[in-house]
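A.B. asks: here is a sequence together with a model predicted from it:
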Amino acid sequence: MKKQNLVVVGGGSTYTIGMIMSLVAEKEQFPLKSITFYDTNAERQEKIAKASEIILREKYPELESFNYTTNKKEALTDADFVFVQIRTGGLAMREQDEQIPLRYGAVGQETCGPGGMAYGLRSIGDMIDLVNDIRHYSPEAWILNYTNPAAIVAEALRREFPEDKKLLNICDMPAAIMVSYAGILGKDVFDLVPEYFGLNHFGWFTRILDKDGKDHTDTIKRAITEDGFIPEDAEIANDPSWIKTFKQVEQMVTDFPEYLPNTYLQYYLYPSQMVDKEEPDNTRARQVINGREKRVHTLADQIIADDTTENVELEVDIHGRYMIRVAASMAYNNGDIFIVMVENNGTIANLPDDVMVEVPSVITNRGPKPFAVGHISTFYKGLIEGQLAYEKLVVDAYYENSYEKALQALTLNRTVIDAPRARKILDDMIEANKDYWPALYASKKAQTV
C-alpha cells in the first residue's frame, strides 16, 4: 500500500490536532510518508505544529517526515493529497458576520443566511488562488476541500475549474449527525449506509440502513421524538450550542416527519426562533474564541511544555476521520460510500444539471460516483430551488462585483426575505468587509451617487 504525502492547508486551525489524532487512528487505512502544514499565519500555526510534532513522535513513529511552513512552494510541491480548511478573515470577521444580521432581526450564523454570504464572498478568491497554486506545484494531487460555506465555495470552484476531476468538496455535518444515529442504534458510524439528498447544510436523510440492508429509519425517528437527540461526536458532545441545535431536530421531525433533517435546516425553517435564541454580544464566534480556541491552545501549550502527551487527553473526532476515510477510498479505490458534493448531472432528476448537490457517492480513484436520487417532491424541491438561487446569485455577485446580485441573493434567502432589511444588512456587511471586497464596496458607493 503506497504511503501518501499529505499537506494540511490551514495548519493553525483549532481542528488540526483532532485531524492529527484521526490520522493516527486511521494510519492502517491511510498510511502516510509525510505530513506538511501550510498556513499564512506563522504564529498561529507554530503552536499547533509544535504540539502536533510531539503527538506524531509518540503515536506515529513510522512517519518519515513532518514539516510546517508559510512558504507555498515548499508546502505544496509533490503532494499526493491536500486537505484544505481555511478561514479568510478569521474568527474576528466571523463575529461580524454573525452580529450584523442580528442588528436587523435576521439569523446570525457563519454559513447560513447573510453570514454565509459574507464568509463565502471572502473565501472564493483565496480558494481559487489556492487551487491554482496546488495545480502549479502538484498537478495530480487530490484536493479535499472543507472550507466553508462549502456550497458557495463549491459553486465557485465548479465554475472556475470545470475539468478538475481531482477536486472534491466535502462536509462532515452529515457524518456528525450519523454519529448520533449510530449511538441510538448501538453501532459504529461507518457501519451505517445513508440515503440522502440536498445541498450542503440543506439536506435530508431519507433512509438509514446498515451494511446488511436493514432499515433503521423509523427506529431513529421514534428515538428522536420520544427520547430526544444529542450530539455524540467528541468535538461537539459537550458544547451547549450544539446541544441546543440537536434538540431542535426533535421539532423538525415532529413538524416534517417524512425525512430526517440536517441540523442546519433549523435556520431556514425556524429563523425567528433562531434569532430569539442568539445573544449579539455572545455569538457563536465569541463562544468559539472563549471555548474551543482557548481549550485547544491550552492543550497545545501543555503538550509543548511537557514535551509529551502523557498528561493530556486527546480525542479522535468525525471531522478528521471522515475526510481521511474519503481520502483512503480515493487513494486505494476502496469504493466506500460517503455523502459528498458533486455536480448534479441528473442525480436529482428534477433539478438542473449544473448545480452542486450533496448526495451519497461511491468514492473511487476516478472520483465520486453518485447514486441516483430520482425526483424529489414539491416541498423539498421548492426549498432547494430557493436556496440554489441564493447560492448562485452570491457567486454571480463575486464574479460581477454586483451590489444588485448580492441584494437579490439576500432577499431570496429564507433567513432574511424582507428586501429593505436585506439592503440594510448588505450595506453594513460591505462596510465591514471593504478591505476584502474593494470592488463590491466601490459598486455600493456607485449605487449611492
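C.D. replies: Perfect, I can see it now.
A.B. asks: contacts and neighbour counts: CA atoms only from here.
C.D. replies: Will do.
A.B. asks: what about residue 107, how many residues nearby?
C.D. replies: 31 (other CA atoms under 10 Å).
A.B. asks: wait, it sits on residue 267?
C.D. replies: Yes - contact criterion CA atoms under 8 Å: residue 107 and residue 267 qualify, at 7.0 Å.
A.B. asks: for comparison:
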Amino acid sequence: MSKLKITVIGGGSSYTPEIIEGFIKRREELPVSEINLVDIEAGREKLEIVGNLAKRMVKKAEVDIKINLTTDRREALKDSDFVVTQFRVGGLEARAKDERFPLKYDVIGQETTGPGGFAKALRTIPVMMDICKDIKELCPNAFLINFTNPSGLVTEAVNKFTDVKCIGLCNVPVHMKMNFAEILEVSPEDLYVDFAGLNHLVWVKNVWLKGEDVTMKLIDIMTDGETMSMKNIPPMPWDRDYLKALGCIPSPYHRYYLMSDKLLEEEKKAASPEGDGTRAEVVKKVETRLFELYKDEELKEKPKELEKRGGAYYSEAAVSLISAIYNDKKEVHVVNVVNNGTIKDLPADCVIERNCLIDRRGATPITLKEELPIEALGVVQAVKAYEVPAVEAAVKGDKDKAFLAMANHPLVPSVEVAKKLLEELFEINKDHLKQFKF
C-alpha cells in the first residue's frame, strides 16, 4: 500500500488526540506515514502541547507515523492525500460573543445556528476559500474532510465555489446511532439508521434492527432528555405525542426549533451573572484543564476528560470515512454532500446530510425511498432558505444577501430584529469580515 500523508488544519485543537487515536486504531488498513498538524501563529503554544501528546501517543502505540507541527500551511499541504479541517476563526472568545449577542434581542445564541452560527459562517468561509486555493495548487487530488462548523454551510460554500473534493462531516449522526443502540440494548453494527436533512437539522426517517423496522418502538421508549442529547445542548425530554404523530426522530439540535422558548430561557439563565456561563465559556474552562493534562509528559493516550469537550465519536467518524474512501469500501456513512435531487424539495446544488455510499469516488447520496413528511421537511426548507443566501454573503461579501439570510432564519422573529442583529454582528466581527466593505 502506498504511504498516506494527512494534513490537519486546526491541529492545535483539543480534539486532535481523538483523530490521532483513530489513525492508531486503523493502522492495519490505513498506511499513514505522516500527519501534519497545522495552526496559526497565535495557536502555536497549543499546537506544541497537543502535538507533543500526539507524538507520545504514536510512540507508545509503536506505529511508524511521523507527526509534524507547523504554522506553514502551504508546506504542510504539499502532496497531501487527505486534508482535515477543524479550525475556529476567532477562537472560543468569538464563539462566546456569538452565543451572547442575540440574547438581548430574545433570540437564541448558538454556535452553529441562528445569528451566532451565521456570524461563525461569515468568519469561517473566506478562510476556507483560501485553503481551497492552496489545495488546488499543492494537492489537487486530495479529499477535504471538513469538520469545521457550521459544517453544512462551509461544505456548501466549498462545493458551490470551488472544485475541491469536499465531504462535510459531523459526529451527531454517529452519536445518535450509538444512543439508539444503547436504548435498544443492541450492537450498533446491527442497526441501520436512515438520516435525511441538513447538518444539525437531520431527521431519522427509520431505524432498522437486523431488517426489522423498530422506529416506533424506539420512539416509545425514548423517555428522558439525556438519552437523546449532546454535551452542548441542554437535555430536555421530547414530547412523545409529537414524535409518535410525526413518525420521525429529530436530532438533538432540533430542540432549538421545537423548544425555542425553553432553550432561550436556559441560555439567558446560563449567561446571567448567577449562571455558569455560555457553552463557549464552559468549554473554555474544560479546555484549560485539558491542556494542563496534555502537558503531562507521562500522558501517552487520549484522556477520558476529553469526552466533556463534546467531541464524542469524532475520530470514529473522520478516520472511518477516510478509510472507506482509501480502501474503496463501498460503506454507508452519513455525511454532508451535494443534494443532486436526493431531497426533491431542496435546491439540487445545496448541501444536505444524508446516508451515502463511500468509495474511491467520494460520497454518493442514497436515493430516498420515501420523501420526508411535509411536517418534517418544513423546518429543513426554512433553514435552507437562510443557508443559501448566507453562503453567498460569506463568499461575495454581499450585505443584501446577509440581510436576507438573517431575516429568513426561523429563529429570528422579524425583519426589524434581523436588521439590528446584523448590525451588531458586523460591529463585533468586522476585524474578521474583510470580504465586506464597511
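C.D. replies: In hand now; what should we look at? Given the structure is predicted, the values throughout are model-derived calculations rather than measurements.
A.B. asks: overlap in contacts, residue 107 and residue 267 of the first structure.
C.D. replies: 274, 415 (CA atoms under 8 Å, 6 or more residues apart in numbering).
A.B. asks: looking at this, residue 83 of the second structure is in a helix?
C.D. replies: No - Residue 83 of the second structure is assigned strand when assessed by DSSP: H, G, I helix; E, B strand; the rest coil, not a helix.
A.B. asks: wait, it touches residue 9, no?
C.D. replies: Yes - taking CA under 8 Å as the definition, residue 83 of the second structure is a contact partner of residue 9 at 7.4 Å.
A.B. asks: wait, residue 432 of the second structure touches residue 120, no?
C.D. replies: No - here residue 432 of the second structure does not reach residue 120: they are 9.9 Å apart, not a contact under CA under 8 Å.
A.B. asks: the more surrounded of the two?
C.D. replies: Taking other CA under 10 Å, residue 432 of the second structure and residue 120 do not tie; residue 120 has more neighbours (27 against 18).
A.B. asks: for the more buried one, give me its contacts.
C.D. replies: Going by CA under 8 Å, 6+ apart, the list of residues near residue 120 of the second structure reads 89, 95, 98, 111-112, 149-150.
A.B. asks: just among the residues you listed, which is most surrounded?
C.D. replies: Result: residue 98 is most packed of the contacts of residue 120 of the second structure (other CA under 10 Å), 29 neighbours.
A.B. asks: just give the closest residue to that one, not the sequence neighbours.
C.D. replies: residue 116 (4.1 Å; CA to CA, 6 or more residues apart in numbering).
A.B. asks: ok, how many other residues are close to the residue mapped onto residue 45 of the second structure from the first structure?
C.D. replies: By TM-score structural alignment, residue 45 of the second structure lines up with residue 43 in the first structure. Using other CA under 10 Å, residue 43 of the first structure is surrounded by 10 other residues.
A.B. asks: now the one 4 residues further on
C.D. replies: Under the neighbour criterion other CA under 10 Å, residue 47 of the first structure is assigned a count of 17.
A.B. asks: any idea how far the match of residue 45 of the second structure is from residue 36 of the first structure?
C.D. replies: Note on residue 43 of the first structure: its distance to residue 36 of the first structure, by CA to CA, to the nearest Å, is 16 Å.
A.B. asks: what's the answer for residue 80 of the first structure, then?
C.D. replies: Applying CA to CA to residue 80 of the first structure and residue 36 of the first structure gives a distance of 11 Å.
A.B. asks: now do the shared contacts for those two.
C.D. replies: residue 6.
A.B. asks: wait, residue 30 of the first structure touches residue 333, no?
C.D. replies: No - contact criterion CA under 8 Å: residue 30 of the first structure and residue 333 do not qualify, at 11.8 Å.
A.B. asks: more crowded one of those two?
C.D. replies: More crowded of residue 30 of the first structure and residue 333, by other CA under 10 Å: residue 30, with 21 against 15.
A.B. asks: quick one: residues contacting that one.
C.D. replies: Counted by CA under 8 Å, 6+ apart, residue 30 of the first structure has contacts 3-4, 23, 324-325, 327-328.
A.B. asks: change it to 6 Å
C.D. replies: Each residue near residue 30 of the first structure by CA atoms under 6 Å, 6 or more residues apart in numbering is listed here: residue 328.
A.B. asks: does it sit in a helix, a strand or a coil?
C.D. replies: Assignment for residue 30 of the first structure (three-state DSSP): coil.
A.B. asks: for residue 225 of the first structure, same thing?
C.D. replies: helix.
A.B. asks: residue 148 of the first structure versus that one, what's the distance?
C.D. replies: In terms of CA to CA, residue 225 of the first structure sits 30 Å off from residue 148 of the first structure.
A.B. asks: on that earlier part again, ok, the residue nearest to residue 98 of the second structure to residue 426 of the second structure distance?
C.D. replies: Distance, residue 116 of the second structure to residue 426 of the second structure, using CA to CA: 12 Å.
A.B. asks: fine by me, we can end here.
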